[in-house]
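*Asks:* model the structure of this input:
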Amino acid sequence: MMRSIVAAIAALALSASFAAAAEHEVRMLNSGESGPMVFEPSFVKAEPGDTIRFVPTDLSHNVEGIRGMLPEGVEPFRSKINEEYILTVTQEGIYGVKCTPHFAMGMVALIQVGDASGNLDAAKEAKLPGRAAERMEAAFAQVE
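*Replies:* Have a look, this model is predicted:
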């Protein structure tokens, strides 16, 4: 009887945590508020278990994790061109993302999941091309 109660409480707690997960939408644009070739928003604050939906509203975009800008244990990811991509963030930390074809043009975004301190310094050290580095610096200014 006691095991059944404990199992029921555990199942309820687990389902409540998934029910509380949020979905964030990021649009991939040829032109946006901050100029050409952008993710909007370019900064997302999320919690473990949340999903980030990347929506290609214009042509020729994808999303890919930036080497050196993912929390330890997160597998590299890369979507296909012009396809919606859903990233479920499970590890706390900083997730840097880019549009592969437009990386040099500065098409980057930053996702903070929970506490960013685990890989924040390492993520800031990642080498990015000029325009991408400028936009990423603005995104890092929003990290809490």
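
*Asks:* hey, let's count contacts and neighbours off CA atoms from now on
*Replies:* Will do.

*Asks:* can you get me a residue count around the closest residue to residue 127 other than its chain neighbours?
*Replies:* Nearest residue to residue 127, sequence neighbours excluded (C-alpha to C-alpha, 6 or more residues apart in numbering): residue 133, at 7.8 Å. Neighbours of residue 133 under the rule other C-alpha atoms under 10 Å: 19.

*Asks:* now the second one, please; I'll put the structures next to each other:
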Amino acid sequence: MKKLVFALTLSIACGSIFAAEHQVKMLNAGADGAMVFEPGFLRVAKGDTVKFIKTDASHNSAALAVPAGAQAWKGKMDEEIAVTLNHEGVYVYACDPHKIMAMAGVIQVGKPVNLAEAQKQADVLSKSFVMNKDRLSKYMAQVK
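*Replies:* Prediction:
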């Protein structure tokens, strides 16, 4: 029994050792234009953490679509937040004050189990953009 408990504890500990942290910058200008998250599309493994970095002022990150069972997040203005993604699927997020400027991004965790629902949310969001109207669709096209 002690060996079983030890093996279980070791396997749980090792799982967190292999989890990675990815950084997404919140920028006024970047490779994809004005008001962007960089990178705008990110593919990560289940259990990885994504840290949203305050590079420029007056931004936040808020989840708009998450897989079933996943926890949505909403960072405060100018707040760096770290989000651990424990559910497979597609996450769509945006900066609240700059959504209409297409400051949005996509994270794929493992298999895109909720792709249809995430695509619907991305399509609705894209209709509200006043600039960079195809940015989010380009990010969604990278989901495999």
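
*Asks:* TM between them?
*Replies:* Scored against TM-score structural alignment, normalised by the length of the first structure, the superposed chains reach a TM-score of 0.92; 139 aligned residues with a C-alpha RMSD of 1.2 Å.

*Asks:* and the residue nearest to residue 127 of the first structure, how close does it get to residue 116 of the first structure?
*Replies:* Plainly put, residue 133 of the first structure is 19 Å away from residue 116 of the first structure if you go by C-alpha to C-alpha, to the nearest Å.

*Asks:* where in the first structure does the longest strand anywhere in the second structure fall?
*Replies:* Longest strand in the second structure, counting residues (DSSP state E): strand 21-30. Mapping strand 21-30 of the second structure onto the first structure (TM-score structural alignment) gives residues 23-32.

*Asks:* one step back: give me the helices and strands touching the longest strand of the second structure, please.
*Replies:* If you count contacts as 3 or more C-alpha pairs under 8 Å, 6 or more residues apart in numbering; DSSP states H and E, strand 21-30 of the second structure packs onto strand 33-38, strand 49-54.

*Asks:* for residue 5 of the second structure, find the nearest of these.
*Replies:* Residue 5 of the second structure sits nearest to strand 49-54 of all those, at 26.9 Å, using C-alpha to C-alpha.

*Asks:* I'd like the next helix or strand past that closest one.
*Replies:* Using DSSP states H and E, the next helix or strand after strand 49-54 of the second structure towards the C-terminus is strand 62-65.
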